[in-house]
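In: Dropping the sequence and predicted coords here.
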Amino acid sequence: MKSDLDSPLAEQVKRALHLPLPRTLKRVEVLDYISEYKDEPMHNSSILELAKLDFNLLQRLHLKELKDLSRWWEDISREVGLTYSRDRIVECYLWSYMTYYEQEYTRARMIFSKIISLMAMTDDTYDVRATLMECKQLDEAIQRWEESAVSLLPEYLQKFYLKLISTFKEFEDELKPNEKYRVPYSTKAFQIFSSKHLQEAEWFHQNHKPRFNDHVEVSICSAAPCACVCLLVGMGDTATKEALEWALGCTDAVRACAVVTRFMNDLAAFKQGKNKYDVHTSVECYINEHGVASDVAFANIGSMMEDAWKTTNQARFERPEILPAIQRVANITISMMFWYDDHKDAFTYSNIIEGTIRRLFVNPIPF
């Protein structure tokens, strides 16, 4: 069928067959469509020029934010000295950008990017550097969430912990008086994030392979729900107390986001092969528990992800009072299709998406 189509429709059909439009990263699709629009017989040159101008103006803002964030990252990296933590500040910003790219969300993007980077540093500590005892000490300190808890930690984690606490205080200072109530929700979400990582660390150090459902219940709460709460902190009127309670409760669309995030990550990890720091993936747990081949596990887990997408769509219809928050959570879910396209992990191996990053943030669209 595609061979009978003219350009640019043929290219658009090809992309849609690879990934349905509702699951496509909108800003990347915008870039593709702008480059193709001129080839449409009925195109309007004025609309095309305005679209290019709009994208380039926003790109300048995004590049400035990325520069400011990079300076913040350099300062915090030098201060805390966690040399084992990977430099992924561009990827952290991209994740935030995928959630909300619009001009009015500068504050939200910057806060969310910083939280994601702190989550990544915490994740690297649990997964790569800390002993099991140090993992327990770090989680205990995070559960207490007070500067005096720094005495619980080994010396190499003390500066990081103090910086974690002070950064969240800085977020509170950035918010208006009637918005400050949001920060305790984000700290609670970070505490849940930490406790789930501790459970995974215990499994790893004990070489324990959990049952599939046990693995899922822990691992889906290890990142995405925290992100779903924290993305709301810097937003405007969307971040109501009702929306924050909903996000922290990890129900419907938030849980669906967590399921898609976890399974997309695990499918990619299984395809690539484990390294020595990896816990057992949900794919391995499913294969071990059900005694099936990997292709069967992939198919069944894929079916679970499809159910999660249905849950996301259902939440949009059933929760109109918090629809703007649901849509931002859905954007995170959609972003997983970008990060793990073709079962590749572009968040860890960002060279895969270097060209896309340049198109989004560095290279303006030529006129």
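Out: Cool, the structure landed. Numbers count the residues shown, from 1 in each chain.

In: only C-alpha atoms for contact and neighbour calcs from this point on.
Out: Noted.

In: Spell out for me which residue occupies the centre of the protein.
Out: residue 95 (5.2 Å; Cα atoms, centre = their mean).

In: contacting residues around that residue?
Out: Applying Cα atoms under 8 Å, 6 or more residues apart in numbering, we find residue 95 in contact with 113, 332, 335.

In: any idea how far the lengthiest helix in the chain is from the chain center?
Out: Secondary structure of the chain per DSSP state H: the longest helix is helix 45-80. Centroid separation for helix 45-80 versus its chain: 18 Å, with Cα atoms, centre = their mean, to the nearest Å.

In: Check which helices and strands that helix is in contact with.
Out: Counting contacts by 3 or more Cα pairs under 8 Å, 6 or more residues apart in numbering; DSSP states H and E, helix 45-80 packs against helix 26-37, helix 89-99, helix 106-124, helix 155-174, helix 354-361.

In: circling back to that earlier point, pick out whichever of the contacts of residue 95 sits closest to residue 283.
Out: Set against residue 283, the nearest of the contacts of residue 95 by Cα to Cα is residue 335 (21.0 Å).

In: this is the comparison structure:
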Amino acid sequence: MSQEEQATVEQIIESLKEEVRKEILVALDDPTKHTDLLKLVNDIQRLGIAYCFEQELEQVFSHIYTVYGNNWNGGSISLWFRLLRQQGFFVSCDIFNKYKDNEGCYKESLIADVQGILELYEAAYMRVPGEVVLDDALAFTKKQLQNITKDPLRWNCTHSISKHIEEALERPILKRLPRLDALRYIPFYEQQDLHNKSLLRLAKLDFNRLQSLHKKELSQLSKWWKGFDPPNNLHYVRDRLVEIYFWNLGVYFEPQYSRSRLFLTKAVNSIAILDETYDSYGTYEELEIFTKAIQRWSVTCIDVLPDYMKLPYKILLDCFSEMEEIMGTEGKAYQVNYAKESIKELSRCYMAEAKWRHEDYVPTMAEHESVTFISCAYVAIATSSFVSMGDIVSEESFKWALSHPPLLKSASAINRIMDDIVGHKEQQRKHVVSSVECYMTEHNVTEEQVYVLFNQRVEDEWKNMNHEFLRRKDIPMALKVRMFNMARVMDMLYKYDDMLKNVGEEFQDYIKSLFINVMSV
């Protein structure tokens, strides 16, 4: 696209954004339009363009919460509840008791309303521990939606709605990566008779605009990576730059985080090299030297390292010193120092695992979690992701991440458990025992029993994340969302298999859709 064409597209996008802004503000001032306003907000979010209207959406949610509190009396209670909780407003779930009969069961009359059932299903995933009314709602709606997909004609469901329900059963909105959700929601929205044409056009143009930015970033990162000549100089390391960039795009896709995303991709690529060095290549004695070098974090340590460790060490140091220089020009070099501390902590945990492997030691579950919830790298990734995110990030933000807060612990637990479940059967070489084996040994139960318990634990951790998200008003929303996105990446890549390791057709389609195939406008 020429610069002239690009400028024209930018103008059209700005004009469409202005049109949508006016629509939001007009509906905000008219109480009779508040139900339609929430539907519009839902569409804006699902179409992947919420970041274009951050101020307007904040205004909407604050106004709705101020006017109605816990007593929403507009249209769909479920939609209102989910949207408000997603925005950090801890509205009460007691409002759903009106859907129950005298015996505490959800009313059979609800079954006829397919859209209502779907909305209640999505709302139920916003539950926190102890909200029985939502646990019941989830069990009830899941069963009904499964029945609908078995015989959609009986429920007057179009193919489009039936497919939409199947996708919801596969992965609720709470667990979806926003960029991939937009990819699916845009064509679904287009098929709806009453869709907003301006909104649809904006979503498509913006999708393509972001795709162009992401392609440029990936091209820049590929040049950086190829400069190390990995096949010859890092022969034991898998080349996974595209997959790692995809992962980080899941953490944040918005244009304002471009610099953060470039740094995070380099940092995570460095972490992946460390992981493979500790996990499958270095000897115990070599890893001890490597760990000490990482703790010292000095270019002078290169001389004491075995030859094959020199380049990984240099890549790590250079990646962080480059960003330190950039952030130093803004007086924020301290941000990179916190990210370095997270890498040092990560290497200590990698070393602890190497020691277990070296000594054939089977840790207790408590010991295992204290190390592996950090060695899954989510503390390091979260801390590094905050670098260069703008004024929302303070020194307190980094201290919070490094203190292993509950929100990050839960995201790490989801990471570790899902990884261990799919990886357990594939382990052949000498390895650190997984949490599956630890639990089996400690509690004398079968593999299948552990899978059931662990899958339930993952669901409980999502509840815990919801609770922390709603409870911690002192942490900026944008930082809390990073934790959720990290958990969402895991759900997408590790739900049934290790999609990073076994790159199949589904993952390849995601790559093509996000980086190659332009959306027709």
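Out: Alright, I've got the coordinates. On a predicted model such as this, the values are computed, not experimentally measured, just so you know.

In: re the thing from before, among the helices and strands packed on helix 45-80 of structure 1, which is nearest residue 46 of structure 1?
Out: Of all the helices and strands packed on helix 45-80 of structure 1, helix 26-37 sits nearest to residue 46 of structure 1, with 11.7 Å by Cα to Cα.

In: Quick one: average offset of that closest one versus structure 2, please.
Out: Once fitted to structure 2, helix 26-37 of structure 1 is off its aligned match by 1.2 Å on average (mean Cα distance after the TM-score superposition for structure 1).

In: just to revisit the earlier point, switch the contacts of residue 95 of structure 1 over to CSV; also include neighbour count and distance to residue 48 of structure 1.
Out: Converted to CSV, the contacts of residue 95 of structure 1 look like this (neighbours: other Cα atoms under 10 Å; distance: Cα to Cα, whole Å):
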residue, neighbour count, distance to residue 48 of structure 1
113, 26, 31
332, 26, 28
335, 24, 26
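
In: among those residues, which recur in structure 2?
Out: Checked against structure 2 using both residues aligned by TM-score structural alignment, their matches' Cα atoms under 8 Å, these keep these contacts: residue 335.

In: Quick one: the contacts of residue 95 of structure 1 as CSV, columns for distance to residue 287 of structure 1 too.
Out: Formatted as CSV, the contacts of residue 95 of structure 1 follow (distance: Cα to Cα, whole Å):
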residue, distance to residue 287 of structure 1
113, 35
332, 28
335, 27
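
In: now the helices and strands packed on helix 45-80 of structure 1 in JSON lines, with distance to residue 269 of structure 1?
Out: Output for the helices and strands packed on helix 45-80 of structure 1, formatted as JSON lines (distance: least, Cα to Cα, whole Å):
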{"stretch": "helix 26-37", "distance to residue 269 of structure 1": "25"}
{"stretch": "helix 89-99", "distance to residue 269 of structure 1": "18"}
{"stretch": "helix 106-124", "distance to residue 269 of structure 1": "16"}
{"stretch": "helix 155-174", "distance to residue 269 of structure 1": "28"}
{"stretch": "helix 354-361", "distance to residue 269 of structure 1": "20"}
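
In: Quick check: which of the ones you listed is nearest to residue 316 of structure 1?
Out: Closest among the helices and strands packed on helix 45-80 of structure 1, using Cα to Cα: helix 89-99, at 16.2 Å.

In: quick check: angle from that closest one to helix 26-37?
Out: Computed by axes from the mean of the first three to the mean of the last three Cα atoms, to 10 degrees, the angle separating helix 89-99 of structure 1 from helix 26-37 equals 80 degrees.

In: Please tell me which residues of structure 2 helix 89-99 of structure 1 aligns onto.
Out: Using TM-score structural alignment, helix 89-99 of structure 1 corresponds to residues 241-251 of structure 2.

In: Just give me the mean distance for the matching stretch relative to structure 1.
Out: Stretch 241-251 of structure 2 sits 0.9 Å off on average (mean Cα distance after the TM-score superposition for structure 1).

In: What is the nearest of the contacts of residue 95 of structure 1 to residue 298 of structure 1?
Out: Using Cα to Cα, the contacts of residue 95 of structure 1 come closest to residue 298 of structure 1 at residue 335, 19.9 Å.

In: List the contacts of the closest one.
Out: Residue 335 of structure 1 neighbours (Cα under 8 Å, 6+ apart): 23, 24, 25, 95, 98, 99.

In: can you rerun that using 7 Å?
Out: By Cα atoms under 7 Å, 6 or more residues apart in numbering, the residues touching residue 335 of structure 1 are 25, 98.

In: In which helix or strand does it reside?
Out: Using DSSP states H and E, the element containing residue 335 of structure 1 is helix 323-339.

In: can you give me the angle that helix makes with helix 89-99?
Out: 130 degrees.

In: Just give me how far helix 323-339 of structure 1 sits from the chain centre.
Out: 9 Å.

In: Repeat that for stretch 270-290 of structure 1.
Out: 21 Å.

In: ok, residues contacting that stretch?
Out: Applying Cα under 7 Å, 6+ apart, the external contacts of stretch 270-290 of structure 1 come out as 127-128, 200, 204, 209-212, 215-216, 266-267, 293-294, 297, 343.

In: Please indicate which of those residues are buried?
Out: Neighbour-count burial (16 or more other Cα atoms under 10 Å) applied to the contacts of stretch 270-290 of structure 1 gives 127, 200, 204, 209-210, 212, 215-216, 266-267, 294, 297, 343.
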